[in-house]
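>>> can't give you the sequence, but here's the structure:
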């Protein structure tokens, strides 16, 4: 079975968390789940403290990996969307306001709250981050283990 863009979109839309894979300056890996929102399956936003490991890693090495999947799927039945991306803290005010609208809408839809610039600036202890995906792939499900194929979401 060859995965489709609709499969990938459905997985991203149904998921509340993505797994963010980062590495520090020496290449030591780190992964963490983050609650996210997205725009057109290419831009992903989350809120994190700037002093946590993944945020510190992004500051020195912006290349990240992203996996979005249903962790409740039975063994051998699940599917995920895998992405290579570049991540950074969003510091531009206009871009941050726009991203926070997207993030807040999704947050509210999942029982969370509205986020404002004050929540991610100054001494709040939190910052807004963005990852822009360059590629999307999924498992081919063709009998070969871990055989990923590119999925075009344009």
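That came through, no problem. Just so it is clear, the structure is predicted and the values come from calculations on it, not from any experiment. Numbers count the residues shown, from 1 in each chain.
>>> From here on, just use CA atoms for contacts and neighbour counts.
Will do.
>>> how deep is the closest residue to residue 132 other than its chain neighbours tucked in, by neighbour count?
Nearest residue to residue 132, sequence neighbours excluded (CA to CA, 6 or more residues apart in numbering): residue 43, at 4.7 Å. Residue 43 sits with 17 neighbouring residues when counted by other CA atoms under 10 Å.
>>> Okay, one more to line up with it:
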């Protein structure tokens, strides 16, 4: 059976190419050309990660700039002395806090109540012997009740 050898024994590849011939197309590849992945195109997950990463990189400086390098505000302390409620009840004019209080953003208001009675200053109620601290991060105009004024009202404005 010298003349009836198989293609492999004669040095011929099964697809008809010789041993020195190189195949221009991978046997498992699409005959229409290389796929997107083979051309180096990222898949959808990779594109999404690039998009999210880019948004984070763009957003971080904006967020940091909002909180860093902002000038500190001033601190205002209101000290309510002992006997203030009794003086108000007796009709005396006590000058603990002005009728109109103007603050700016990032200011801090500290209210110390040394009286034996709770007091209300706008939206803040401070019990006897208590201290409260409030910082202001938004522009606002507040008109509310105040137990320290004969008129019973106070205006607090927070500006830029």
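Good, I have the coordinates. What you see is a predicted model; the values in this text were computed from it and never measured.
>>> TM-score of the superposed pair?
Here the TM-score for the pair of chains, by TM-score structural alignment, normalised by the length of structure 1, is 0.22; 64 aligned residues with a CA RMSD of 5.6 Å.
>>> ok, now how distant is the residue nearest to residue 132 of structure 1 from residue 29 of structure 1?
22 Å (CA to CA, to the nearest Å).
>>> what does residue 138 of structure 1 give?
Using CA to CA, one gets 22 Å for the distance from residue 138 of structure 1 to residue 29 of structure 1.
>>> So which of these two has more stuff around it?
For residue 138 of structure 1 versus residue 29, the count of surrounding residues by other CA under 10 Å is larger for residue 138: 23 against 13.
>>> Next, count neighbours for residue 86 of structure 2.
13.
>>> So it belongs to a helix, correct?
Yes - Residue 86 of structure 2 sits within a helix when classified using DSSP: H, G, I helix; E, B strand; the rest coil.
>>> show me where structure 1 has strands.
All strands of structure 1, identified by DSSP state E, fall at 17-23, 29-35, 37-39, 43-48, 63-69, 80-89, 127-139, 148-150.
>>> Identify the residues contacting the fifth one?
Going back to what we said before, that points to strand 63-69 of structure 1. 11-12, 15, 17-23, 58, 78-87 (CA atoms under 8 Å, 6 or more residues apart in numbering).
>>> give me that answer again for 7 Å
11-12, 15, 17-22, 79-87 (CA atoms under 7 Å, 6 or more residues apart in numbering).
>>> For residue 22 of structure 1, see how far away residue 60 of structure 1 is.
10 Å.
>>> Please disregard the earlier target; I meant residue 131 of structure 1.
Where residue 22 of structure 1 is concerned, residue 131 of structure 1 sits at a distance of 12 Å (CA to CA).
>>> before we move on, what about residue 93 of structure 1?
25 Å.
>>> Between these two, which has more neighbouring residues?
Remark: of residue 93 of structure 1 and residue 22, residue 22 carries more neighbours, 24 against 10, as counted by other CA under 10 Å.
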